[in-house]
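Asker: from the sequence below, what's the structure:
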Amino acid sequence: MAEEVVLMKGNEAIAHAAIRIGVDGYFGYPITPQSEVLETLAEQKPWETTGMVVLQAESEVAAINMVYGGAGTGKMVMTSSSSPGVSLKQEGISYIAGAELPCLIVNVMRGGPGLGTIQPSQADYFQTTKGGGHGDYRVIALAPASVQEMADFVKLGFDLAFKYRNPAMILADGVIGQMMEKVVLPEPKPRRTDEEIIEQCPWASTGCKGRKPNVITSLELDPAVMEQRNIHLQNKYAEIEANERRCEEIECEDAEYMIVAFGSCARIAQKAMEHAREEGIKVGLFRPITLWPFPAPEIAKRAKQVKGILVVELNSGQMIEDVKLAVECNIPVHHFGRLGGIVPDPDEVVDALKEKLIK
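Answerer: Sure, this is the predicted structure:
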């Protein structure tokens, strides 16, 4: 399996990348618009080539707890779902974060609340960046804007998850999951041996022959000890915030106005930026790649040069709160979004920019 350029959906790219980078196990459950992840893995049958386990669990709750078990042994394990399914996984995600285990979770968002619609949305931003489940914990969140990034972020997500012993999430929307583009798949590499896992993950539950047992748990009944555990987690999150912020800036150097958008909305916003510049309006695009840690210092720096910011999202206004906090109310920040699975066109974004900021 040499490096090659292929045409595929974003969901399919997730599956192919997982096989190629040596993932040990996938545990999931079908739900639109992410079902192709599981379907592609089943079609590729990696258990016959790399030895990767692919299992359709009986439910989303079962799937995330299988991930919990696999992660506790130091294996590279992952799951994928869409908005309601990820809600069902939240208790397990909190347990995994509390036990400081690495794993990868993929959420290809659909509209809500409730069962909502199978059309695309970005309304899981709060759930993803503010914890989602119970307790003070964080999930590293990567927001791809292309099929190529869907493939690339599988490795990046695992790299960050193992570096910090923390769950990582690829937060895509239905547009990115379902669209087809050219993608360069990663070079294949074998799965790690048991000996390599023991060497790289001394904390893992791999059998305690020759060492003291490793206890994988998020439970601690002594409040003083639990407080210290929480302080340790908060210090780790501060380290992630300091070192792992990622973003993309396009035409921001001379911008008088700035659009902030992620995922599919960033692609729409880029075309809107081009249209606005054709009309003589100097607009730049700021795309957060990590939704947590959020690139607040980078936005704050750009905010010093622009007259206002338009935040474009497929929701009623969620990331805008982090943008407002970043700029500390020094300049106007307005929101434009569509709901119910309706994806705006670039001219709508330009019209919103004019109406809200250039009056």
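Asker: C-alpha from now on. contacts and neighbour counts both.
Answerer: Will do.
Asker: just how off-centre is the longest strand along the chain within its chain?
Answerer: Longest strand in the chain by number of residues (criterion: DSSP state E): strand 103-111. Relative to the mean C-alpha coordinate of its chain, strand 103-111 is positioned 7 Å out (C-alpha atoms, centre = their mean, to the nearest Å).
Asker: who does that strand touch, helix- and strand-wise?
Answerer: strand 77-81, helix 83-88, strand 117-120, helix 147-164, strand 167-173, helix 174-178 (3 or more C-alpha pairs under 8 Å, 6 or more residues apart in numbering; DSSP states H and E).
Asker: part of a strand, is residue 26?
Answerer: Yes - under DSSP: H, G, I helix; E, B strand; the rest coil, residue 26 falls within a strand.
Asker: before we move on, back to that, show me the one of the helices and strands packed on strand 103-111 that comes nearest residue 61.
Answerer: In terms of C-alpha to C-alpha, the element of these nearest to residue 61 is helix 83-88, at 6.0 Å.
Asker: how far does the next helix or strand after that closest one sit from its chain's centre?
Answerer: With elements assigned by DSSP states H and E, the helix or strand that comes after helix 83-88 is helix 90-98. Taking the mean of its C-alpha atoms, helix 90-98 sits 16 Å from the chain's own mean (C-alpha atoms, centre = their mean).
Asker: who's in contact with helix 90-98?
Answerer: Under the criterion C-alpha atoms under 8 Å, 6 or more residues apart in numbering, residues 61, 64-65, 68, 102, 132-135, 137-139, 166-167, 217-218 lie in contact with helix 90-98.
Asker: one more, so I can put them side by side:
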Amino acid sequence: MKKIMMKGTEAIGEAAIMAGCRNFFGYPITPQNELTEYMARRLPEVGGCFLQAESEVAAVNMIYGAASVGKRAMTSTSSPGFSLMQEGISYIACAQLPAVFVNIVRGGPGLGDIQPSQGDYFQATKGGGHGDYRLIVLAPSTVQEAVTLTELAFELADKYRNPALVLADGLLGQMMEPVEIEEKQVSYDNSSWALTGAKDRPPRKVTSFNIDPYELEKMNLQLQEKYRKMEQEEPRWEEFQTEDAEILLAAYGTVGRICKSVVKMAREAGLKVGLFRPITLYPYPYKPLEELAKRVSLILTVEMSSGQMLEDVKLAALRLTRIEFYGRMAGVVPTPGEILDHLMQLVGRR
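Answerer: Next up is the predicted model:
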């Protein structure tokens, strides 16, 4: 199959269509507008439904409705818009419905700016809305990986009947790279729960409301069991030159990509540095990071935030090795040179 040049946002849209998505509801916000525009053009060509909602709140509830009847549905937004969707996402998680969300993260807090950021990590991984729920969270570092993880998001959403999130940033959303996208064999069974009319079967109910606290607790226990299964079966990560590493960089998404250059530069300077890049931010790959932490003298966590993934790195490795942090905020992208300089200072080489 030939590779074609595509912008990150548009590649995510095409990947969703190839994965069987035929329903997109969204509201414009930079820097993900190209994804919405792409779906507006492409979905009618494949017999799908595109609808620009009047707000992000409306969009997430349209997703709720489409998912209830067993349709593969998706929306995309950027940070402030994703914040507005949190109540609806909590409803969808409680109703145990599959749906896919894309957040092309921008600088914040507040309205912020339209530059790339990773400041939405807590919101994505710790449950940004109310209640005890989790999202499946996937973090690509290249446009090709954004394609692969979008396809995976639909698969995992259906497998666990749970909302899944592709968490990227403005840099990845706007860059163009060659990608391969092919149509997938879409197969999922929603016959036991989708609301398709009760002519030939007993009635069903999809809801996120239960007035009886004991019944609601039973539902919560079912959710927690599902999350434990995710944590056992779904962690994904990449290791780069960790075989002999004495120092480890921990980074995800775009910064994980930048840190590969830092690893190469550091090794040229005589430091045995490797990279641990989580691909699933939930479920987080704690165990492989813990094993690496036992072999290294230092972990430097690098983020485009004030240090949000840092907390998960500490959960995995705090008592095993020294942990340090380097971050830029508000849409400032760290360069390989400045990360290397900080690392050199930490090891006493500057």
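Asker: TM-score of the superposition?
Answerer: Here the superposed chains carry a TM-score of 0.97, computed using TM-score structural alignment, normalised by the length of the second structure; 349 aligned residues with a C-alpha RMSD of 1.3 Å.
Asker: that older thread, go through the contacts of helix 90-98 of the first structure and name the one nearest residue 231 of the first structure.
Answerer: Relative to residue 231 of the first structure, and with distances defined as C-alpha to C-alpha, the nearest of those is residue 137, at 10.8 Å.
Asker: how about the nearest residue to that closest one, chain neighbours excluded?
Answerer: Leaving aside its chain neighbours, residue 137 of the first structure sits nearest to residue 131 (5.7 Å; criterion: C-alpha to C-alpha, 6 or more residues apart in numbering).
Asker: helix/strand/coil for that neighbour?
Answerer: From three-state DSSP, the assignment for residue 131 of the first structure is coil.
Asker: for the stretch 151-300 of the second structure, just list every one of the strands.
Answerer: 163-169, 176-179, 237-240, 247-250, 273-278, 280-282, 298-303 (DSSP state E, counting those that start in this stretch).
Asker: let me have those strands in CSV, extended by mean neighbour count and distance to residue 261 of the second structure.
Answerer: Below are those laid out as CSV (neighbours: other C-alpha atoms under 10 Å; distance: least, C-alpha to C-alpha, whole Å):
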stretch, mean neighbour count, distance to residue 261 of the second structure
strand 163-169, 29, 19
strand 176-179, 17, 18
strand 237-240, 16, 11
strand 247-250, 26, 11
strand 273-278, 26, 10
strand 280-282, 25, 22
strand 298-303, 25, 13
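Asker: and residue 26 of the second structure, which of those is closest to it?
Answerer: Closest among the strands of the stretch 151-300 of the second structure, using C-alpha to C-alpha: strand 163-169, at 14.7 Å.
Asker: separation between residue 344 of the first structure and residue 265 of the first structure?
Answerer: Here residue 344 of the first structure is placed at a distance of 8 Å from residue 265 of the first structure (C-alpha to C-alpha, to the nearest Å).
Asker: and if you look at residue 214 of the first structure?
Answerer: Counting by C-alpha to C-alpha, the gap from residue 214 of the first structure to residue 265 of the first structure is 44 Å.
Asker: more crowded one of these two?
Answerer: More crowded of residue 214 of the first structure and residue 265, by other C-alpha atoms under 10 Å: residue 265, with 27 against 15.
Asker: map the more buried one onto the second structure.
Answerer: Here residue 265 of the first structure is matched to residue 255 in the second structure, going by TM-score structural alignment.
Asker: would you check the span in the first structure matched by stretch 274-287 of the second structure?
Answerer: Taking TM-score structural alignment as the measure, the first structure aligns residues 284-297 with stretch 274-287 of the second structure.
Asker: wait, a strand at residue 144 of the first structure?
Answerer: No - Residue 144 of the first structure is assigned coil when assessed by three-state DSSP, not a strand.
Asker: so what corresponds to it in the second structure?
Answerer: In the second structure, residue 144 of the first structure lands on residue 140 (TM-score structural alignment).
Asker: count the residues that sit near that match.
Answerer: 26.
Asker: residues touching it, list them.
Answerer: 146, 149, 166, 167, 168, 252, 253, 254, 279.
Asker: tally of neighbours for the aligned residue in the second structure for the residue nearest to residue 137 of the first structure?
Answerer: Per TM-score structural alignment, the equivalent position to residue 131 of the first structure in the second structure is residue 127. Per other C-alpha under 10 Å, the neighbour tally for residue 127 of the second structure reads 17.
Asker: and residue 226 of the second structure, by the same measure?
Answerer: The local packing of residue 226 of the second structure (other C-alpha under 10 Å) involves 15 other residues.
Asker: same check on residue 111 of the first structure?
Answerer: Count around residue 111 of the first structure with other C-alpha under 10 Å applied: 26.
Asker: from residue 307 of the first structure, how far off is it?
Answerer: 32 Å.
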